[in-house]
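Student: can't give you the sequence, but here's the structure:
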């Protein structure tokens, strides 16, 4: 599982998907999250603005990425 570092204490789900290169645009984030294709810590998440913190695991399309802080 890959880890992506964020510089702040938290990040919104839509922003994280772009940062981790799991999607290309905010419009893509809206679609995949709205369609229930993204899970956070094993549970489907449909809120693009969900705040993520270090240790959270985001999964989309069989790819899992863990948030880390420096």
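Tutor: Done, it's in. Keep in mind it's a predicted model, so treat the numbers as computed, not measured. Residues are numbered from 1 along each chain as shown.

Student: contacts and neighbour counts: CA atoms only from here.
Tutor: Will do.

Student: for the chain, longest helix please?
Tutor: With residue count as the measure and DSSP state H as the assignment, the chain has helix 26-34 as its longest helix.

Student: list the buried residues for that one?
Tutor: For helix 26-34, a neighbour-count test (16 or more other C-alpha atoms under 10 Å) marks 29, 32-33 as buried.

Student: closest one of those residues to residue 20?
Tutor: residue 29 (11.8 Å; C-alpha to C-alpha).

Student: who's in contact with the closest residue to the closest one other than its chain neighbours?
Tutor: Once flanking residues are discounted, residue 29 sits nearest to residue 14: 5.4 Å by C-alpha to C-alpha, 6 or more residues apart in numbering. Counting by C-alpha atoms under 8 Å, 6 or more residues apart in numbering, residue 14 touches 26, 29-30, 48-49.

Student: also this one, for the comparison:
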């Protein structure tokens, strides 16, 4: 996943990769589905993700945060 800003929140990232339809679903999703950031379980939708962070979502796969320098 490429980002243009310095960081993206976990809730925004879940929406961006189409795991959830709206930001309002992030809190529920994170309470029900295991998500790991850099191999540590994470349930805060406001967790800031930076280039180089790896996100793993149970039953959805793994993606890496990268910087879009365009």
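Tutor: Right, received. Where do you want to start? Quantities reported herein were computed from a predicted structural model and do not represent experimental measurements.

Student: quick one: TM-score?
Tutor: Overall, the chain-to-chain superposition scores 0.83 on the TM-score scale (TM-score structural alignment, normalised by the length of the first structure); 67 aligned residues with a C-alpha RMSD of 1.4 Å.

Student: quick one on the thing from earlier: tabulate the buried residues of helix 26-34 of the first structure in a markdown table, adding columns for distance to residue 61 of the first structure.
Tutor: As requested, the buried residues of helix 26-34 of the first structure are exported to a markdown table (distance: C-alpha to C-alpha, whole Å):
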| residue | distance to residue 61 of the first structure |
| --- | --- |
| 29 | 13 |
| 32 | 10 |
| 33 | 12 |
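
Student: and residue 68 of the first structure, what is it in contact with?
Tutor: Residue 68 of the first structure touches 3-6, 53-55, counting by C-alpha under 8 Å, 6+ apart.

Student: quick one: the corresponding residue of the second structure for it from residue 5 of the second structure, how far?
Tutor: Counting by TM-score structural alignment, residue 68 of the first structure corresponds to residue 66 in the second structure. According to C-alpha to C-alpha, to the nearest Å, residue 66 of the second structure stands 10 Å off from residue 5 of the second structure.

Student: just give me the neighbour total for residue 65 of the second structure.
Tutor: Per other C-alpha atoms under 10 Å, the neighbour tally for residue 65 of the second structure reads 18.

Student: do a quick rundown of the helices in the first structure.
Tutor: 13-19, 26-34.

Student: ok, average deviation of the longest one from the second structure?
Tutor: Spelled out, it's helix 26-34 of the first structure. Taking mean C-alpha distance after the TM-score superposition for the first structure, the mean distance separating helix 26-34 of the first structure from the aligned residues in the second structure is 1.9 Å.
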